[in-house]
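# next one to model:
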Amino acid sequence: SAESARQLAQDLNLKFYTDCGVCGPVRDWIDQQLPGGKGTSVAVEKDSGYVIEQLFDTQGSSTYTYLLGCKATGEAVLVDPVLGMEDRDLTLLDERGFKLKYILNTHCHADHVTSGKAIQKVRPEVKTMISEASGAKADVLLQDSDCIEFGRYALEAMATPGHTYGCMTYVLRGPTAGSPHGRHAALAVFTGDTLLIRGCGRTDFQQGDSATLYESVHQRIFTLPGTTQIYPGHDYRGRNVSSVEEERRFNPRLTKSRDDFVQLMAELKLPYPKLMDVAVPANLVDGAQS
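Below is the predicted model of the structure:
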């Protein structure tokens, strides 16, 4: 399959697999074979009980949206859905036989508008969620350690401020024996813009703070089991998944001392996101646009 070809190339360190992913004609072939065409939908994790689908925003923000579904009950959630991609997301839910229960945002985004309100126009029963610390509106305002259940699985809300003051990371946990909603070891973690593959989110706006981000990653995300899969909010180099152990060892920013990290972040001098003046006001009101 396309996915096994990608993984084999990485495992064997083949010449057509670079640090930015599979490239050239091999990448073209993989993109053609993946569900939905060029990176728009990849089933990145399956077991006997749950599915994770990773979806890519082809409109320009390079945002990863995640569909998580419980196969036994058909309940599903979306993490960080993008306005303009809602037809794709709803079609995929229907194709997979899932009923959408919740929409979760990891933070108040500056590079795209959430599709929460657009989805609620056709699925009014769906509830939107974001951290209370974000200052944004949603049907449910989350606190640290809140548990969001869908079927036999749950997402634990873990406050990870730094990129913005209100960032949440969501830890996927499965059922324990004898308790369908009991807490289980982390299966995966959805880090939004807090922790990226070999990188991290910027800290120069929206009450961002570099030292706080460093502590959020080291004291919270990096304390999860090393095998926990990391699914980031973005990637700009063709990568789609990492692990806690990989990022502990190889993330060039987060392996530095805290002081060196703070200095590095202060020297980035990045341009602001193109849609920031539109996205932030809209996302503060749950994706509603005037």
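# could you use CA atoms for every contact and neighbour count after this?
Fine.
# helices along the chain, start to end?
Assigned by DSSP state H, the helices in the chain fall at 2-11, 24-33, 86-96, 116-122, 210-219, 244-250, 258-266, 276-284.
# distance to T18 and mean neighbour count for those - can I get that in TSV?
Converted to TSV, the helices of the chain look like this (distance: least, Cα to Cα, whole Å; neighbours: other Cα atoms under 10 Å):
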stretch	distance to T18	mean neighbour count
helix 2-11	8	14
helix 24-33	10	15
helix 86-96	30	15
helix 116-122	36	18
helix 210-219	26	20
helix 244-250	15	17
helix 258-266	25	15
helix 276-284	32	19
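# out of these, nearest to A159?
When the helices of the chain are compared by Cα to Cα, helix 210-219 sits nearest A159, at 7.9 Å.
# spatially nearest residue to V77, not counting backbone neighbours?
Closest residue to V77 apart from its sequence neighbours, by Cα to Cα, 6 or more residues apart in numbering: Y102 at 4.8 Å.
# need the contact list for the one you found.
With contact set as Cα atoms under 8 Å, 6 or more residues apart in numbering, Y102 has these partners: A76, V77, L78, V126, K127, T128, M129.
# surely G74 meets E95?
No. Using Cα atoms under 8 Å, G74 is not in contact with E95; the gap is 11.7 Å.
# just give me the residue closest to the centre of this structure.
G233 (3.8 Å; Cα atoms, centre = their mean).
# quick one, what contacts it?
Residues in contact with G233 (Cα under 8 Å, 6+ apart) are T63, Y64, T65, D80, F190, T191, G192, D193, L196.
# quick one more, to check against the first:
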Amino acid sequence: MLSAPEVLKNASSEGESWTGNSKLVEWVHNSCGQGSAGVVNGLIFRQLFDKESSTFTYILGDELSREAVIIDPVDTLVERDLSFIGELGLELKFGLNTHAHADHVTGTSLIRNRLPPGSFKSVISASSGAKADVKVKQGSKIHFGNRFLQVRLTPGHTAGCACFVLDDDSRVFTGDTLLVRGCGRTDFQEGDSSTLYKSVHEQLFTLPDQCSVFPAHDYRGRTSSSIREEKRFNPRLGGGKTEKDFVAIMKELKLSTPKLIDVAVPKNMACGV
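Model prediction:
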């Protein structure tokens, strides 16, 4: 029995017009025993969680080509991620890091070592100063099949933070720049409160209100939000807070140092090696 990707690839190469019909494509996946994998408008999407660092990892795949990307993988959960990707019949092309995290080590190098040479590339912003196969800038696009993520640089939590906006503006992956009812700290790794405020208001709050926000972390069991919600309810950045208000709020935070910072940051600057 052919797999769903094989059926679709053969049909596409023979010019079959029905491959553009999402309902028929979903039926093929179900019929071949692979399920639809949460397909919405041709996008396969999964949100995974690391309870140790409260990190979200995201898998996005193009339904037709089966090409996929992974955002903010954690080194200790690479086996889980690759198993999931294999079950869904996806071909992983890129591993995106929103920034050099201080609370866990990226899994991008481990993933690259597990896949065929040259088939997978790590990605991080050029302004981070970190090593990666691909260094992106403002407006860069990361393509996977017929879909892409566009880069919006959002320094402030770190100098090298970047957010990734889905091609139809329906989702944004915000790293630590914007959390659900919060934001990343600004007291180390070249953090700057004024810069973070400008990044959020100029790069994120200008997205459509209905755009879903998917952060890198959450510590209270909240999986996502929206631009509309964060503009209204974020106690640090929303509700009409001025830059001066935000700087004062961040100055008063009394946060402990991440316990893995001395290990995580040097490794993440070297792509997890």
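# got a TM-score for the pair?
Once superposed, the chains reach a TM-score of 0.84 (TM-score structural alignment, normalised by the length of the second structure), with 234 aligned residues with a Cα RMSD of 1.3 Å.
# thinking again about what came up before, can you pick the most crowded of the contacts of G233 of the first structure?
Counting neighbours by other Cα atoms under 10 Å, G192 leads these with 29 neighbours.
# which residue in the second structure aligns with that one?
Aligning on TM-score structural alignment places G192 of the first structure opposite G175 in the second structure.
# and what of I119 of the first structure?
Aligned by TM-score structural alignment, I119 of the first structure pairs with I111 of the second structure.
# just to revisit the earlier point, would you turn the helices of the first structure into a markdown table with distance to R237 of the first structure?
Compiled in a markdown table, the helices of the first structure are given as follows (distance: least, Cα to Cα, whole Å):
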| stretch | distance to R237 of the first structure |
| --- | --- |
| helix 2-11 | 14 |
| helix 24-33 | 12 |
| helix 86-96 | 23 |
| helix 116-122 | 27 |
| helix 210-219 | 21 |
| helix 244-250 | 16 |
| helix 258-266 | 20 |
| helix 276-284 | 22 |
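# just checking, what residue in the second structure corresponds to M85 of the first structure?
If you follow M85 of the first structure across to the second structure using TM-score structural alignment, you land on L77.
# contacts only, for that match.
D50, G107.
# please report how far the residue nearest to V77 of the first structure lies from F261 of the first structure.
Noted for Y102 of the first structure: a distance of 35 Å to F261 of the first structure, by Cα to Cα, to the nearest Å.
# and E246 of the first structure, by the same measure?
Taking Cα to Cα, one finds E246 of the first structure at 18 Å from F261 of the first structure.
# repeat that for A2 of the first structure.
As judged by Cα to Cα, A2 of the first structure and F261 of the first structure stand 37 Å apart.
# could you do M276 of the first structure as well?
Distance from M276 of the first structure to F261 of the first structure, by Cα to Cα: 25 Å.
# so where in the second structure does stretch 262-271 of the first structure end up aligned?
When the second structure is aligned by TM-score structural alignment, the counterpart of stretch 262-271 of the first structure is residues 247-256.
# ok, now stretch 235-250 of the first structure?
The aligned range for stretch 235-250 of the first structure in the second structure is 218-233, by TM-score structural alignment.
# start and end of the matching stretch, how far apart?
End-to-end span of stretch 218-233 of the second structure (Cα to Cα): 16 Å.
# hmm, who's touching that stretch?
By Cα under 8 Å, 6+ apart, stretch 218-233 of the second structure touches 54-56, 179-181, 204-205, 207-215, 237-240.
# run the last query once more with 7 Å
By Cα atoms under 7 Å, 6 or more residues apart in numbering, the residues outside stretch 218-233 of the second structure that reach it are 54, 180-181, 205, 208-215, 238-239.
# make a ChimeraX selection of the buried ones in these.
Buried residues within these, by 16 or more other Cα atoms under 10 Å, are selected in ChimeraX with:
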select :54,180,181,205,209,211,212,213,214,215,238
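# so which of the contacts of stretch 218-233 of the second structure is the closest to V39 of the second structure?
V39 of the second structure lies nearest to S212 out of those, by Cα to Cα, at 16.0 Å.
# pretty sure that closest one is touching V172, no?
Yes. Between S212 of the second structure and V172 there is a contact under Cα atoms under 7 Å: 6.2 Å.
# I'd like the distance between the nearest residue to the match of G192 of the first structure once chain neighbours are set aside and N30 of the second structure.
The spatially closest residue to G175 of the second structure, leaving aside those adjacent along the chain, is A216, at 4.2 Å (Cα to Cα, 6+ apart). To N30 of the second structure, A216 of the second structure is 31 Å away according to Cα to Cα.
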